[in-house]
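# one predicted model, sequence on top.
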Amino acid sequence: MSLTILAIDDSRTIREMLNAALSAAGFSVHLAVDGEDGLDKLSQTAPDVVITDINMPRLDGFGFIEGARARDESRAVPILVLTTESAADLKARARDAGATGWIVKPFDEMRLISAIHRVAGMRAAG
């Protein structure tokens, strides 16, 4: 069974890179352009894992994470933050909001795929 991934990023280039890498790895990929779009698509796609940027217009990644965690159906969905940011205070803020992990851009495809399998396995085991 292939995993369903919701990838949220305001950069079209990053969305295209994620779509190409994750589709090639056998995942079913859905894309959103910002946190608001991500929350809209969250209910429609029922993803196994969410990947979100932090710095986005309309609703940033922190707002998305908080919104996702406030919903019963997505409270346990693993959320990986994929961003250029690496400051410890931002990582702590994301963790406090409910993020599962943090990956710094530019991303290594194999590490990202490995992280997705790892957090999806944590969900299945839990």
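Ah, there it is. Numbers count the residues shown, from 1 in each chain.
# CA only for contacts and neighbour counts going forward, please
Noted.
# outside of stretch 28-38, which residues touch it?
Contacting residues not belonging to stretch 28-38 are listed as 2-12, 15, 19, 22-23, 41, 45, 56-61, 63-64 [Cα atoms under 8 Å, 6 or more residues apart in numbering].
# ok, now stretch 62-72?
With Cα under 8 Å, 6+ apart, stretch 62-72 has contacts from 35-36, 38-39, 42, 54, 74-76, 79, 93-94, 97-99.
# which pair in these spans the largest distance?
Leu42 and Arg93 (21.4 Å; Cα to Cα).
# who's more crowded, the two?
Using other Cα atoms under 10 Å as the criterion, Leu42 and Arg93 rank with Leu42 on top: 20 against 12.
# and the comparison structure, right after this:
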Amino acid sequence: MSKQVMLIEDEPLHRKLYTIWLQLDGHTVHSVADERLAYLEAAKIRPDVIITDIRLVHLDGREIISTLKARQDTNAIRIVALTVLDTNEIEEACYKAGADVFLNKKVGREALLAAVRHP
């Protein structure tokens, strides 16, 4: 099933790669390069899934997750936390913030697509 996906990723190469993977799987991707626009874009687009990097330039991804989950207009959106940080503390912090899925960027295409495809 095709989904509307909002991708919050400040690294251009990763943003392009994930966008291609998602589009080839049939999803519509709305990329957000500046995470400060995430709240406005999420409310406007109302995506099925938000994928957010954790290490961003202006905001911490965990802050984005907790704010989106606290807002009535975005709290039901599935959120995938995606990061190169690979510690139990980071994973627990992402889930505590409200992430539905935690993925390390090393997991690859199929794991990312499975997280998006999940009902």
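It's in. Note that the coordinates shown come from a computational prediction; the quantities given were computed from them, not determined experimentally.
# which of the contacts of stretch 62-72 of structure 1 fall within helices?
Counted as lying in helices by DSSP state H, out of those, are 35-36, 38-39, 42, 93-94, 97.
# filter the residues you listed down to the buried ones.
Burial by neighbour count, 16 or more other Cα atoms under 10 Å: within those this picks out 35-36, 38-39, 42, 94, 97.
# before we move on, back to that, among the contacts of stretch 28-38 of structure 1, which lie within strands?
Members of the contacts of stretch 28-38 of structure 1 lying in strands (criterion: DSSP state E): 4-8.
# quick one: residues in contact with the helix ranked longest in structure 1.
Looking across structure 1 with DSSP H, the single longest helix is helix 109-125. With contacts defined as Cα under 8 Å, 6+ apart, helix 109-125 of structure 1 is touched by 21-22, 25, 48-49, 76-78, 100, 103.
# could the buried ones among the ones in helices among the contacts of stretch 62-72 of structure 1 be laid out in TSV, adding distance to Arg118 of structure 1?
Converted to TSV, these look like this (distance: Cα to Cα, whole Å):
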residue	distance to Arg118 of structure 1
Gly35	24
Glu36	27
Gly38	22
Leu39	23
Leu42	20
Ala94	19
Ala97	20
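# can you state the residues of structure 1 onto which stretch 56-65 of structure 2 aligns?
Per the alignment by TM-score structural alignment, stretch 56-65 of structure 2 matches residues 56-65 in structure 1.
# buried stuff in that stretch?
Quick answer for stretch 56-65 of structure 1 (16+ other Cα under 10 Å): 56, 59-65.
# about what we covered before: give me the angle between the longest helix of structure 1 and strand 4-8.
120 degrees (axes from the mean of the first three to the mean of the last three Cα atoms, to 10 degrees).
# SS state for the spatially most central residue of structure 2?
What sits nearest the mean C-alpha location of structure 2, by Cα atoms, centre = their mean, is Ile51, with 1.2 Å. In three-state terms, and counting by DSSP: H, G, I helix; E, B strand; the rest coil, Ile51 of structure 2 is strand.
# does it touch Leu82 like I think?
Yes: contact criterion Cα atoms under 8 Å: Ile51 of structure 2 and Leu82 qualify, at 6.8 Å.
# gap between the two ends of the match of stretch 56-65 of structure 2?
13 Å (Cα to Cα, to the nearest Å).
# so what's the gap between it and the chain middle?
The chain centre lies 12 Å from the centre of stretch 56-65 of structure 1; the measure is Cα atoms, centre = their mean, to the nearest Å.
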